[in-house]
Structure formats: structure tokens, C-alpha cells
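Q: sequence and predicted structure, then a few things I'm wondering about:
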Amino acid sequence: MKIIIIGAGEIGYDLASVLSKEKHDVIVVDREKTCLDKVSENLDVLCYEGNATSAKDLVEAGVKDADILIAVTSIDEVNMIASMMSKRLGADMVIARVRSDELSRPNAPLKSTDLGIDVLIHPEQSAAQEIVRLIKRASASDLINLADGKMQLIGLRIGKNSPLTGKLISEYAQEFPDITFRVTAIGRKGLTIIPSGNLRIQALDQLFILSKTEDIPAIIKTTGKPDIEINRIMVAGGTPIGAMIARILCNEEKKWNIKLIEPDYDTAVELAQELKDVLVLNGNPTDPDLLATEGITDIDAFISVTDDEESNIISCLMAKHLEVKKTVALVSKSDYIPLSQTIGLDAAVNKKSAASNEIHRHVRGGRVISVTALQGIKAEVIELQAAPKSKIVKKPIHQVKFPEGCVVGGILRNDSIEIATGQSQVNANDRVIIFCLPEAIDKVTSLFQ
């Protein structure tokens, strides 16, 4: 496919890297030559220096023949104008990243389709929802909903005193026959492992375990982690993500005790007027005296989502030092994710990876229902639907020639879900959850066509 990416920032670069490796014809458009130089030096893609809001530049970049146009600049208005013009110039599918929720509100006067946008990506909302899920499952470092929420993939750090330390994966499964689960991936000292039954679990391993959603609390107990009760939450930063987190929590049945710290006075006043059930404070969320005054030692969870990722990390480390049970930091650099738990954070969320995952799913299309990159390790979760005449159907899984570096996790058939074994069989139109290394994705996807 011919894919044009407008914006050579972190998301644009990441998408160009992945899509070019998949042998798509990728063209990156940006007005900043320095950004394009980084792309052209490292990736096998074409670059075009031009203005995304100029019809002349879009035509010269080849928008008329584009199968997909992806607008991911840092400015909403540029993405919207570029999308509208590109659609009228002939682009088949238009995907745009828009930070504001103006177009997605129920009573919005303009819809995304009015601007020629086929798929609207809202990374802030995705990040806020992920943080709320992590707060609800306080022992988890990662939590991903799969199969319409019927299954969950949970990331758990194995402590030195965990009862699982030193056990084989097969022994772990045999010890808990009443719980159906699958260890699908392990992060170990910067390496990503798709495990077999004879792999031994080590202290500080990051285990990614797939299970039915109702079995997740039991899974957490098997690792020896305490069942943490979260009631009092402090949010550092009244950014769009911070405000969304507060709104989501206020709409929950459970009544949370929420404090939100925002350094800008006017923003703090606006949030205080909107969020009636939240105590909004005007101050610096990295100020130890302010945190102490506001009772951070009595807080169960500390969430830092300011625009300064270093401040997010530092304030979370301070909170952890003061024995806060759960800390979550928003980071934009993907390199910080694997380091986050090493230095003492419980979880780190990257809103740009949420945008990349959503865009990648639409680019792949076909039988792909979802694609999610696991943070901190080089593995992806793919949810695929089996075509009636595909190679995956009508035979046990152990007879299917899967590429190296992948494992089948679960099968969703109508309303029933099954954790896959070698004897499991995939039927036509079943949805199958697969975990694999990036280099195996194309081969796995072809089995379902």
C-alpha cells in the first residue's frame, strides 16, 4: 500500500519505521527539515519537505494515489485541515490524531467525517483509560482488555520473595489447576521471551499473563503480591489527561477520595468549578512541602500526568519513597518504559504508544481486530478473526505451523472464551488472541487470511 504520514515527530517516525519494514510504500511529509533528516537517515522511506495545509504540497507528495493518509502532527488544526484536503484530493482512507475531544463529544456540531476523517485517534483518552484500569488493579504494571473485555492481559513483576521464583512455567500451571491462564511473554533484563513450559521463572521477571477477566484477582494472589485497596488518589497535573482521569473516576460507582494538583491558577479554577467531587489544589506537584501538607503519606495512589515527563518520574519517586502504595507516571519517551520499574515506579504509561497501536490496527485491516504493543518488551498482542478457508481452521493448534516467536493465548467463539492449548481448534470466524515478536506478525496474520 501507498501510505503518506504527515508529521515526522515521534509517532510519525514510529509508524514509518514499522510500516516500511512491512514493505509498504511510505512517504513522510513535514515542514521541518531536521525532522525529515532523521527519518531519511534511519529509515527506508521517501521524505517530502512541505506544508501539510497546502493543497499544492499535498498533491506533489502524492495524496491523490494514497491508500491511507495518516495525519499525526502535534497540532490538531493542521491534522484536521490536512485530512479534509487529502480526502477531497482522493486519499482512500484518512486517519487523524486529534487531542481535543471537540469532535468526539455526543453533542458536537461537527463530526470527524465532516472533515474527511475516517478514523479519529484520541491518545489522551486512551492513556487516561489505561491509567484508571491500572488503579483498579493496583498490583499490575500493565493491564490490557481483550476480547471485548472478557479477557485481560496483566503484567506482574515477580519479587525476590515470590513463591513463583525458581519454578518452571509448567509447574506454575500445574500448581493452580482451578485457574485457567497462560503465561504469554516474559520481560527479563531487557530481553523479550515468548516462554515454553520448561522455562524457569526468575526474580524480577516481568510476567505477562492472559486469563479470563474474573480470574485476574486469583492470578495476582498466585504471585504473592498483596491485594492492595485503593481509596485515596492524588493526581499531579490538570492536563487533559489529568482532567479525564478525574472525570472517569467521578463517574464510577465507587466513591474515590481524589485530590488534583495544578500549577496554573486559571486552569485550577476551571477544573474546580467543573469537578465538584474533586479537591483541586493550585501548586507545584513536585514541591515536597506541598505534598506533605496535603497528606501524601495517607494517599493510596499517586498519578503524575504533567507535560514534563522528568517531573512525572521525580514526583512519583518521591511518592514511592513516602510509601504510597501505587505510583503511575506519564512518559512520552518509550526508552523510559523499561527503566521505570527498575528505578522504583509501579507503572508508566505512554500516550504515544496508544496512538500508534490504534493507527496500526486500521492500517493492517483485513482480519485484524486489534494490535497492541506491550510496553517495556518487544512483543505485540494481536487479535485476529479466522477466515473460513484460512490455514488456521479445522485442525488442532499443535498441527499449525506457526512462525518462531509466537504463542496462541485465547479463543473467543460467540460468547464463550477459551485459554488455548495445543489441542484447541480454531473454527471459522473465531477471534484468536496471539502474542508474538514484531518480526513474526506478518507470517501470523497470513495464516488467518
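A: Okay, I see it.
Q: CA only for contacts and neighbour counts going forward, please
A: OK.
Q: what's the closest non-adjacent residue to residue 414?
A: In space, and not counting its chain neighbours, residue 414 is closest to residue 430: 7.6 Å by C-alpha to C-alpha, 6 or more residues apart in numbering.
Q: number of residues surrounding that neighbour?
A: Using other C-alpha atoms under 10 Å, residue 430 is surrounded by 18 other residues.
Q: touching, it and residue 385? I think so.
A: Yes. Judged on C-alpha atoms under 8 Å, residue 430 makes contact with residue 385 at a distance of 5.6 Å.
Q: list the contacts of the residue nearest to residue 414.
A: Shown in contact with residue 430 (C-alpha atoms under 8 Å, 6 or more residues apart in numbering): 385, 386, 411, 412, 413, 414.
Q: now do the contacts for the most centrally placed residue in the chain.
A: Taking C-alpha atoms, centre = their mean as the criterion, residue 354 is the residue nearest the geometric centre of the chain, at 3.9 Å. If a contact means C-alpha under 8 Å, 6+ apart, then residue 354 has 123, 126, 127, 372 as its contacts.
Q: from those residues, which is closest to residue 325?
A: residue 127 (20.6 Å; C-alpha to C-alpha).
Q: ok, the closest one - how many residues close by?
A: Number of residues near residue 127 (other C-alpha under 10 Å) recorded here: 24.
Q: adding another structure so you can compare the two:
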Amino acid sequence: MDLKIIILGGGSIGGSVAKELSSEENDVVVIDNNDENLEPIKSVEGIQTLFGNGSSPKMLEKAGLDESSLLLCLTDSEETNLLASLIGKEKFNAGRIVCRLKGSEYKEIAEEITPFVDFFINPEDLITEEIKDLLHHPGALEILDFAEGKIKLVSVYAKGSGILVGRQIKELKDDLPEYETRIPALYRDEELLIPTGETIIKEGDEVFFIADEKHIEDVTKELQKLESKYKNVYIAGAGNIGKSLAKKINDDFNTKLIEKNVEHCERASEELDGILVLNADAADKDFLSSEGIEECDVFVAVTQDDESNVLCSLMAKKLGSKKTITIINKEAYFDLVGKNELDIIISPVQITVSHVLKYIRKGSVSNVHKVKKGMAEAIEIIVDSSYQKLKGKIISDLKLDENITIPALKRDKDVLMVHGNTKIHDEDHLIVFYKDKDVIDNFYNTFR
């Protein structure tokens, strides 16, 4: 049976989440009191749009909210999101509720007044944490957390300078005898591959590997010469994301925050101690040159406008910034800019969708992350009563095909790399990498 998903807010986050989830044959209803937000998604198959106040009991009733529904409160208004969560549970007994907060004063009391909310999501906070991780690990394109941060799924480009490039994956253990890692996927020639030990790493591959925090660099140097640690970071955009990121990284990097809007600039200066805030257009060639852009290790574009982010990143790169990290909301822009033009692209939509998917995938799920614009997913499942038939099984007996692999697991406090003879225990957390939703659905149906 299709899941009924009711989304409050059809803006850049809510509308894009709706499109993503409707593509999986869910029954999606989007409520928004701004018709401009609803217009682009009205014609999308599988989405019903309702114009009105998302926290109105009448509107929630019209949307069909009940105990089997998933309610996603994703509007820009925290008051609306919290009120809708309250009404959704008290009046309609909504099955599961995800509520978006933006790190304001509500964060402290939200859990007290709405303790039944399954997950409070703050996309801005998730984005800044991801960017902070990338700044601390030069060369990484993406770093995804599993098992409460104990397991990392990292992607990097294979370059000619890498020790393993041109060799088989199974030779990795000769280079790193003291530490086990796994490579669950490669992205090559616009195709995602689940490799074997015999697979040869080629220059230009995007390689996904499993590691813990302290061994990311050890594995990275197998695939490319290690980059120098970053020192100078320029941030374009002093909105919530820009200010939060500057605050989080300023102790570790020389940080400059650039903002075109005078009021936003003044507000940021008041809020941020010890951070240089510059009132300027981050895409202005003369300004960037005068601020020594050639000394910039990473230029991070996090304004609220995709076009501005792309333009100022391209300009910074052209003028000598060593690396760019660019936030892009609209999927159309992804295909317009290639990997040679922008180094790292962050999608707030993909991050939000990933955190919502754990309430949609079957069984007991701790984490789900989409990779390569949804070409594959990595999921952390808990071996409990929902995966009864996995208990006591040997990995090789699962007869997994080329579309799915289990590279690692967490058992109690230990992280183990999986082998063919690894036995699955009750309450293990399995990291499963698979190519599409049908694969994990079949896996669940086989072992539930």
C-alpha cells in the first residue's frame, strides 16, 4: 500500500521533497498558502496540491491526515510547523511527524511542547555540519554519517597520484595492513558500479569508501595525493547558513564572510565576534581580487539564490580560489555546471530528503543517505523483529547480487568490516549500499 505523505510548505525545500517522494509512488499532498509555491508542482504526477493554511484542522482533514500518515511540516514558519505538529497529533493522531526548525529560540522548548514529534529537522544545521566536515578533510567530495558518526561513507576522485589507482581493490589491504576499509561503490562514465575485489580503480573514478573519522586521510591517499590542510575560507552569503557556518569554523580557519545586503551585513557583524564581515558583491571581480582570492583555499557560496551561488563560485574559481563549495537547490542547475567548473555541490533538498527517508523505508532504519543525485542509497538498518530472518545468517548465505552490498556493521560499540563469513547478530546495525528502492524493498521482503 502506498504511504500517504502530507507536506506543509511547497517552497524550495517542501516542493522539492514532494517531487522526490512522489517519484517513489507515494500518495503526496502539499499544502501551502502561497499559490506561487504550488504552481510548479500542480502538474507533477502523484502530487495533490491544496491552497490554504497548513496548520488549519479543516485543511489537515481535507488532506486526509490520519494515523497511517506521515506529516512533514516543512514551511519557513516555525510557529506554523509546531502548531501543525500539535494539531496533527492531538486531533488526527498522525502516524509520524517530522517538524522543521531553523535554530531559533523554539529549539529549546520544541521537544517539551511537542514530545511526540519523531524528528526535528533543521536543514540549515545539517548543511553547515556537512560543509564543516568537508573543510576538515581536504579532497573529500562527500562525507555521510552512520552509526552516530562512528562510520563514515566518503567519496573522493581517483587521481594518477593515488597509490591504488591502476590496481585491484583487493590490493588495498596490502597497503593498509593495520586498518580495514571497504569500497562499496564507484561512479564511472556516468554509471554507478558496485565493485568486487578484482575491480581495477581507474583515474577519474569517484570512489566511495567506508572509514572512521581518524582513517579518512589514510584511505584518501590511496586514491589521490593528500591536499594540504585548508587555512583560508571565504563565505558568500550572511543568511542563516552563512552565519552558522562562520561561527562553527572560525576557530579552525581564517574566515571572511561576504554579504551584499547592508542590513544583513550589519546584523552579521553584531552577531559574530572576531569574524571579518565584508559588505560587497561576492561575484565582483575587482572586489575578489582586492581581497586576495588567490590565497583562498575554499570559497563557499551559501546565498539564498542558486544563480548567485553559481556565478560567484565560478568567478572565485577563475580568479584563483583553490576549491569551491556551492549550494544549489534547483535540480536544473546541476546539469548546467560540470565537475570541472564547480568542485563540490551541496543539495539542501537531497540532505532533507535523506533524513525524511528513514521514516519511509521499511523495517527499523537509523539512517538513509542518497548518493549521486539519487542514483543509489546507503541505509543503516537495525537487525530486530522487523528483520527477523537476518539473525544468525552468514553474509555469503544472503546471496546478494551486483545491485546491493553490505560493507560494514556496528555491533554494540564496535565497527566491523564485513566478510563473506561474518555472522549477523541480533541488534547489529548493518550498512547496506544499494542501487534503487526496489532492491531494498526486495531485501526487506526476503528477510523480514
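A: On my side now, so go ahead. Keep in mind it's a predicted model, so treat the numbers as computed, not measured.
Q: quick revisit: and the residue nearest to residue 414 of structure 1, what pairs with it in structure 2?
A: Counting by TM-score structural alignment, residue 430 of structure 1 lines up with residue 428 in structure 2.
Q: repeat for residue 417 of structure 1
A: So, by TM-score structural alignment, residue 417 of structure 1 is matched to residue 415.
Q: distance of that match relative to residue 243 of structure 2?
A: 35 Å (C-alpha to C-alpha, to the nearest Å).
Q: quick check on these two: which one has the bigger neighbour count.
A: Shown here are residue 415 of structure 2 and residue 243; by other C-alpha under 10 Å, residue 243 has more neighbours (22 against 16).
Q: so that one sits in a helix?
A: Yes. Assessed by DSSP: H, G, I helix; E, B strand; the rest coil, residue 243 of structure 2 belongs to a helix.
Q: from residue 95 of structure 1, how far off is the residue sitting furthest away from the middle of structure 1?
A: Within structure 1, residue 56 marks the point farthest from the mean C-alpha position, 35.6 Å out by C-alpha atoms, centre = their mean. Using C-alpha to C-alpha, residue 56 of structure 1 is found at 20 Å from residue 95 of structure 1.
Q: that older thread, secondary structure class of the residue nearest to the centre of structure 1, three-state.
A: helix.
Q: map it onto structure 2.
A: By TM-score structural alignment, residue 354 of structure 1 lines up with residue 351 in structure 2.
Q: quick one on the thing from earlier: now the contacts of residue 354 of structure 1 in JSON lines, with secondary structure and distance to residue 360 of structure 1?
A: What follows is the contacts of residue 354 of structure 1, written out as JSON lines (DSSP: H, G, I helix; E, B strand; the rest coil; distance: C-alpha to C-alpha, whole Å):
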{"residue": "123", "secondary structure": "helix", "distance to residue 360 of structure 1": "13"}
{"residue": "126", "secondary structure": "helix", "distance to residue 360 of structure 1": "15"}
{"residue": "127", "secondary structure": "helix", "distance to residue 360 of structure 1": "17"}
{"residue": "372", "secondary structure": "strand", "distance to residue 360 of structure 1": "9"}
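Q: quick one: residues contacting residue 404 of structure 1.
A: Residue 404 of structure 1 sits next to residue 440 when contact means C-alpha under 8 Å, 6+ apart.
Q: strands along the stretch 101-250 of structure 2, start to end?
A: Taking DSSP state E, counting those that start in this stretch to define them, one finds strands in the stretch 101-250 of structure 2 at 119-121, 142-146, 151-157, 182-188, 191-193, 206-211, 232-236.
Q: my read: residue 44 of structure 2 touches residue 19, true?
A: Yes. Using C-alpha under 8 Å, residue 44 of structure 2 is in contact with residue 19, at 7.3 Å.
Q: quick check: the closest residue to residue 33 of structure 2 other than its chain neighbours vs residue 11 of structure 2, distance?
A: Spatial nearest neighbour of residue 33 of structure 2, chain neighbours left out: residue 52 (4.4 Å); criterion: C-alpha to C-alpha, 6+ apart. Note on residue 52 of structure 2: its distance to residue 11 of structure 2, by C-alpha to C-alpha, is 14 Å.
Q: quick one: the helices in the stretch 251-400 of structure 1?
A: 265-274, 288-293, 309-321, 337-340, 351-364 (DSSP state H, counting those that start in this stretch).
Q: distance to residue 181 of structure 1 for those helices - can I get that in a markdown table?
A: Formatted as a markdown table, those follow (distance: least, C-alpha to C-alpha, whole Å):
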| stretch | distance to residue 181 of structure 1 |
| --- | --- |
| helix 265-274 | 42 |
| helix 288-293 | 40 |
| helix 309-321 | 31 |
| helix 337-340 | 24 |
| helix 351-364 | 24 |
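Q: tell me the contacts of the closest residue to residue 337 of structure 1 other than its chain neighbours?
A: Spatially, and ignoring its direct neighbours in sequence, residue 337 of structure 1 is nearest to residue 376 (5.2 Å; C-alpha to C-alpha, 6+ apart). Contacts here follow C-alpha under 8 Å, 6+ apart; on that basis residue 376 of structure 1 touches 187, 334, 337, 338.
Q: what's the answer for residue 288 of structure 2, then?
A: 282, 316, 319.
Q: if we use 7 Å, what do you get?
A: By C-alpha atoms under 7 Å, 6 or more residues apart in numbering, the residues touching residue 288 of structure 2 are residue 282.
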